[in-house]
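1. no sequence on this one, just coordinates:
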């Protein structure tokens, strides 16, 4: 196969993979884990089930890969946004942006919301009673959490306990907001309060 043909095949393969991953996240968010069948994903992606099986051997591999793909994409965007914002910060000693931890927390919260959070929540709940899904999900969660911790360490705090608490707050806030009136307002208040704590103040 000539190099040009090989490159075209690589592009087609990558395009097919992205279509499957995007369709899977949409299905998880809209249909739930139980409704995210191979047939549903293939139909949403406009592809054959054979194409899906070529890239992902099992449904669990597909759904975990899809959520991790979107999470890593969102976190790359967060890093880019924070890097740009850090350029506007007056030169001071210490890591960039930590003097504005509330803005950093807001960017992370925004990245970890919407379809990504809905899809992730579906997998968390399903993994409780599906050992095969849990086996696939735990390593992916570890990778995403490591990336999250790295972002927090750079832009929010370098204290290990505060990093863990920040991640728990960011990842758990969506559950408390499912049945809470005005969840966006509550989230903003919680993030602002936590940012003050990180700066060493309890009220101001």
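-> Noted; the coordinates are in hand. Everything quoted here is computed from the prediction, not taken from an experiment.
2. Please count neighbours and contacts with C-alpha atoms only from this point.
-> Noted.
3. Please name the residues that touch residue 151.
-> By Cα atoms under 8 Å, 6 or more residues apart in numbering, the residues touching residue 151 are residue 79.
4. tell me which element it falls in.
-> Counting by DSSP states H and E, the element that carries residue 151 is helix 131-155.
5. Any buried residues in the helix or strand following that helix, and which?
-> Counting by DSSP H and E, the element after helix 131-155 in chain order, helix or strand, is helix 160-176. For helix 160-176, a neighbour-count test (16 or more other Cα atoms under 10 Å) marks 162-163, 166-167, 169-171, 173-174 as buried.
6. now stretch 27-37
-> Neighbour-count burial for stretch 27-37 [16+ other Cα under 10 Å]: 27-29, 31-33, 36-37.
7. what's the answer for stretch 36-45, then?
-> Within stretch 36-45, judged by 16+ other Cα under 10 Å, the buried ones are 36-38, 40-42, 44-45.
8. Next one for the comparison:
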């Protein structure tokens, strides 16, 4: 996965000059999406206006609204974009050879920590109060959840035709989300490592 200028570094990005118009448009869109995730993670929904995102991305507000006519469209697209980037990176991480299950469990837990998860959490909270945002976020969360489950099944080598295996995988993902929540306010690294180690043993025993 390429370096994220927004959620990982928190720095503004300037759209590349000298590129064809269509390529410049793609670069601008990507910078807006990354900046939106970064703003959500740092400032929450209330502090993340289109103007703030445009400034961080290094583009005009008009350019931002050209790509995303509404604030809701911008932020749901942003969380979806980075989720897809992270999912791709997770698949590529174990592409060369089958990975040991403890490494897979740890990588899945990592999906629910950091700036992306904080941004998604802000979006969920906003959607609980914003009627026009709720349908988009609900649909996005369902789609991302299904894809994450598929990746987990694939990487763990889980056979969901065996009774209880699907629920075990889902329980792992629910646990990972809970660890992500626990890490929002305080650094929960030490406890998380112990929990991940125990879940790795549980997964190994359950999947055989």
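-> Everything's here; your move. Keep in mind that this is a model prediction, so the values were computed, not measured.
9. from the buried residues of stretch 36-45 of the first structure, which is closest to residue 117 of the first structure?
-> residue 36 (15.7 Å; Cα to Cα).
10. sec struct for the counterpart of that closest one in the second structure, please.
-> Matched by TM-score structural alignment, residue 36 of the first structure corresponds to residue 48 in the second structure. Under DSSP: H, G, I helix; E, B strand; the rest coil, residue 48 of the second structure falls in the coil class.
11. contacting residues around residue 48 of the second structure?
-> 36, 39-40.
12. For it, give its distance to residue 135 of the second structure.
-> 20 Å (Cα to Cα, to the nearest Å).
13. hang on, the earlier thing: starting from residue 37 of the second structure, give me the distance back to the match of residue 36 of the first structure.
-> For residue 48 of the second structure, the distance to residue 37 of the second structure - Cα to Cα - is 9 Å.
14. and the most centrally placed residue in the second structure, how far is that from residue 27 of the second structure?
-> Closest residue to the average C-alpha location of the second structure: residue 83 at 3.5 Å, with Cα atoms, centre = their mean. Per Cα to Cα, residue 83 of the second structure is found 18 Å from residue 27 of the second structure.
15. Please apply the same query to residue 136 of the second structure.
-> On the measure of Cα to Cα, residue 136 of the second structure and residue 27 of the second structure end up 24 Å apart.
16. What of residue 116 of the second structure?
-> Residue 116 of the second structure is 20 Å from residue 27 of the second structure, by Cα to Cα.
17. more crowded one of those two?
-> residue 116 (24 against 18; other Cα atoms under 10 Å).
18. about what we covered before: pipe the contacts of residue 48 of the second structure into a markdown table and attach distance to residue 123 of the second structure and secondary structure per row.
-> As requested, these are exported to a markdown table (distance: Cα to Cα, whole Å; DSSP: H, G, I helix; E, B strand; the rest coil):
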| residue | distance to residue 123 of the second structure | secondary structure |
| --- | --- | --- |
| 36 | 11 | helix |
| 39 | 11 | helix |
| 40 | 8 | helix |
